[in-house]
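[1] Return atomic coordinates for the entry below.
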Amino acid sequence: MTDRLHSLTEALLDAARRAGATAADALAVEGTSLSIDIRQGALEQAERSEGIEMGLRVLIGGRQACVSVSDISARTIVDVAERAVAMAREAPEDPYAGLADPDQIARSWDLAALELTDPAAEPSAKALEQDARTAEAAAMAVAGIRQVEASAGYSQRRMFLAASNGFAGGYARSSRSVSAVAFTGEGTGMERDWAGEARIWQADMPGADSIGALAAERALARAGARKPATGTFPVLFDERIANSLIGHLLSAINGASVARGSSWLRDALGQQVLPKGLSVIEDPLRPRISGTRPFDAEGLPTQRRVLVENGILTGWTLDLATGRKLGMASTANAARGTSSTPSPATSNIDLSPGTATRKQLIGQMGTGLLVTSLIGSSINPTTGDYSRGASGFWVEDGEITYPVNECTIAGNLRDMLLSMIAANDARAHLSTRVPSLLVEGMTLAGA
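    The predicted structure is shown next:
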């Protein structure tokens, strides 16, 4: 399956050597995707795309350059290598750029154990259309829903990475998805919400009817939304959007931000950044999960690691270059596309679950805001100051009372993360598993 991609990367490396590169790596990616969109009962779009793309990174000493193309002819491969080498000779010197040492690279992995590719046949366009129509019908069957937009899709992506240090490896990944957006009300009183699911293995997908019904339920719950009170209140981030808070933490411990000195956690290594009892774990080897990968974009073997242990920040997220700049070893977190050099990025993330249900946290918060949707973003990456538009539900005396919209929540991420209380409702199939999170004392700007 990846033999052609392997041959292409080897051809790129050979051309780079002949063009004068002292080191190089090559990435070839081939993908197929099929998507179906249904709107107001009609087939709005049916799209299939297939393509292949190659990227070559060359190094001449500490100078590097990247070039990507979608033409895989022999002449183009030669031209790409010559162009990349010419660009590298004009690039600024980077003392931290370079490939992994041969003793660092991954030598073996068990793709079968990771289950990244569905053994079932690719679904037909008709089967995907039926999924979308089933989701639409289930939502429209709910009284009060005026319109539904439903989609279904399937994709398979294959990649192969090879480098002049001896690394060579590739894998494939598949995904099937169904989603629906339901609308209720009219004009300025119109409200909408959505539901969606995606899985690597098609057999793991829930029924499309359950997805449409959930979208309808969520949309109807938003009818009659109004602005909440202004003041300082506890805010409960629903499981659907709670991963954004941990996303801000992950951005702050990214080695690229730390090396630039632009992270609000740049001096926090070894310090308490979450409440005691909460840990953040990265596991890039979870089977059938979208973020799983046996090696990173520099050919280093991936492994489970603890980023935050019992509330204490234990390390940064590093690729080779940021690790060298910070005087540390890479954490095998390099990611890249065909047109870019490697940069640090995490894969599958888990936040320790709490013991309370979401309902129990709603009861515990008393009066405050349950946030189910976030809009826009104003995050200061250097100070951690946080401000976002939000909508959700107002809670009085531990009970949801009415839907709210057009409000802003604000605080500082360091304070917010240290005050978090986690629920136990994270969904097991997600790449980032974060439960609902209760944050005390945020500023709300509403009515």
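
[2] C-alpha from now on. contacts and neighbour counts both.
    Noted.

[3] so how far is stretch 355-373 from its chain's centroid?
    Mean-position distance between stretch 355-373 and its chain equals 25 Å (Cα atoms, centre = their mean, to the nearest Å).

[4] Buried residues, it. List them.
    Using 16 or more other Cα atoms under 10 Å as the test for burial, stretch 355-373 gives 356-358, 361-363, 365-373.

[5] now do stretch 424-434
    For stretch 424-434, by 16+ other Cα under 10 Å, it's 424-426, 429-434.

[6] Stretch 297-306 too?
    The neighbour-count check on stretch 297-306 (16+ other Cα under 10 Å) flags 297-302, 306 as buried.

[7] what's in contact with it?
    The contact list for stretch 297-306 (Cα atoms under 8 Å, 6 or more residues apart in numbering) reads 99-100, 104-106, 161, 167-169, 279-285, 293-296, 314, 319-320, 331-336, 342.

[8] Could you rerun that using 7 Å?
    By Cα atoms under 7 Å, 6 or more residues apart in numbering, the residues outside stretch 297-306 that reach it are 100, 104-106, 167, 280-285, 294-296, 332, 334-336, 342.

[9] before we go on, could you also do this sequence so I can check it against the first one:
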Amino acid sequence: MTPSDLSNLTARLIDAAKAAGADAADSIAIQGTSVSVDVRAGALEHAERSEGIDLGLRVMVGQKQANVSSSDVSDRTISEMATRAVAMAHEAPEDPHAGLADPDQLARTWDMDALQMYDATPEPNPAELETSALEAEAAAHAVSGVEQVQQASAAYGERSIWLAGSNGFSGGYRRSDRGLSCVAIAGSGADMERDYDGDSRIFQADLRSATDIGHAAGERAVARIGARKPPTGAYPVLFDERVAATLIGHLLAAVNGASIARGSSWLRDSLDQQVLPDGLNLIEDPLRPRTSGSRPFDAEGLPTQARTIVENGVLTGWTLDLATGRKLGMASTGNAARGTSSPPSPSSWNVSLDQGTASRADLIRDMGTGLLVTSMIGSTINPNTGDYSRGAAGLWIENGEITHTVNECTIAGNLADMLRNIVPANDARTHLSRVVPSLLVPGMTLAGN
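    Modelled structure (predicted):
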């Protein structure tokens, strides 16, 4: 379907909702295509292609709302969706905070070309994807010490999205993504170790080469051979750039307006308080070109714009959609996200943490004795207190130098203390939606031997 077709679909949903008795309504149509190929042992293991369209309709009857979804675009189904949604809304509880945006809040103009969210390069055929995956697998096998490649995968996807509301909003956009990954295994028996590498981009021209990805996956797996448990105690922990974004992810979850409104966030009393070290800023920019988290407007039709979440270490605000903003007596920050089967809720877009002046090697040299975390498994995070505990593996640092690999350990601390004391490196990949460098936490509890 063309963008015009999707626009017409969302308009039909709004018209049907009004005809069924809704006081207000908004709708979303998402059409997508995805292709993926997995190879193993030099042969095609799995290939899949899917395409389809999904519709979502939210209706409001007074201060009551309901949401329905379907993948059928027939007139009959659209009429039935509207009728059922209105009937559901009549039975729903009152929500004094529900409601569409006022017309003067809506985005009116946007520049899709500037955002570069879609690559017009033709969809790759399965043979092309298979060739890329096989190249990655071969590059991993070529690394001395790699015993097998668990899987190499290549994928392509594109989506067209259109949103509309009875308040007069109507707008849409397209986005594409291309990915390549490889998982290598080194060693054997009880000494078997696994690691990976991969890349995901909007534009095919930006995607790293299959050889580079496969080789990196193989080298990382081999580097983990001979891992052992670290000693138990209090040590500095350096989160590698590949995993450091998870720490900032916990902060973003804690400043989400839905958590704040429920009172279930460990940062609920921290507005205008220090949450990161002096001088560090955390910036959200949904208008950053060629980045997966970019969008010209949010799921409620409000314009998106750059904002500072943490300025000079101080928390400046929450992440809000219209409803959570109303609950908290604040304006939406333009951060509403939604699928077809649920109403809008707050979500973060592209974020960037200030990078430091030291390299990762500098931090390793200066941390003395401790753990460089390169991968984590499991998670026990208390959203109310910020207590943090995760399984970890990585490299042991002794007197500022890497000595051996470690695994089967647990790192623990409290997120409030951890984040207030982080030391950033300067190695963040700037094309990611979350630009976060390696982060040194000066003191955490390690449970190993």
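
[10] which residue in the second structure lines up with residue 79 of the first structure?
    Aligned by TM-score structural alignment, residue 79 of the first structure pairs with residue 80 of the second structure.

[11] typo on my end, it should be residue 445 of the first structure
    Matched to the second structure by TM-score structural alignment, residue 445 of the first structure sits across from residue 447.

[12] what's around the closest residue to that match other than its chain neighbours, how many residues?
    Nearest residue to residue 447 of the second structure, sequence neighbours excluded (Cα to Cα, 6 or more residues apart in numbering): residue 232, at 4.5 Å. Other residues near residue 232 of the second structure come to 14 when the count uses other Cα atoms under 10 Å.

[13] which residues sit in contact with residue 232 of the second structure?
    446-449.

[14] Residue 408 of the second structure too?
    Applying Cα under 7 Å, 6+ apart to residue 408 of the second structure gives the contacts 229, 391-393, 448.

[15] just checking, residue 85 of the second structure touches residue 69?
    No: applying Cα atoms under 7 Å, one finds residue 85 of the second structure not in contact with residue 69, separated by 9.3 Å.

[16] Counting neighbours, go ahead and name the busier of these two.
    Per other Cα under 10 Å, whichever of residue 85 of the second structure and residue 69 has more neighbours is residue 85, with 25 against 21.

[17] isn't there a helix covering that one?
    Yes: with DSSP: H, G, I helix; E, B strand; the rest coil as the criterion, residue 85 of the second structure is part of a helix.

[18] what's it in contact with, if anything?
    Listed by Cα under 7 Å, 6+ apart, the contact set of residue 85 of the second structure reads 59, 66-68.

[19] Those in helices, which ones?
    Within these, no residue falls in helices by DSSP state H.

[20] Residue in the first structure paired with residue 261 of the second structure?
    Using TM-score structural alignment, residue 261 of the second structure lines up with residue 259 in the first structure.

[21] State the distance from that match to residue 179 of the first structure.
    Counting by Cα to Cα, to the nearest Å, the gap from residue 259 of the first structure to residue 179 of the first structure is 39 Å.

[22] wait, what's in contact with residue 442 of the second structure?
    Neighbouring residues of residue 442 of the second structure by Cα under 7 Å, 6+ apart: 236-237, 421.

[23] And residue 239 of the first structure, by the same measure?
    Contacts of residue 239 of the first structure by Cα under 7 Å, 6+ apart are 425-426, 434-436.

[24] repeat that with 6 Å
    Residue 239 of the first structure makes contacts with 435-436, as judged by Cα atoms under 6 Å, 6 or more residues apart in numbering.
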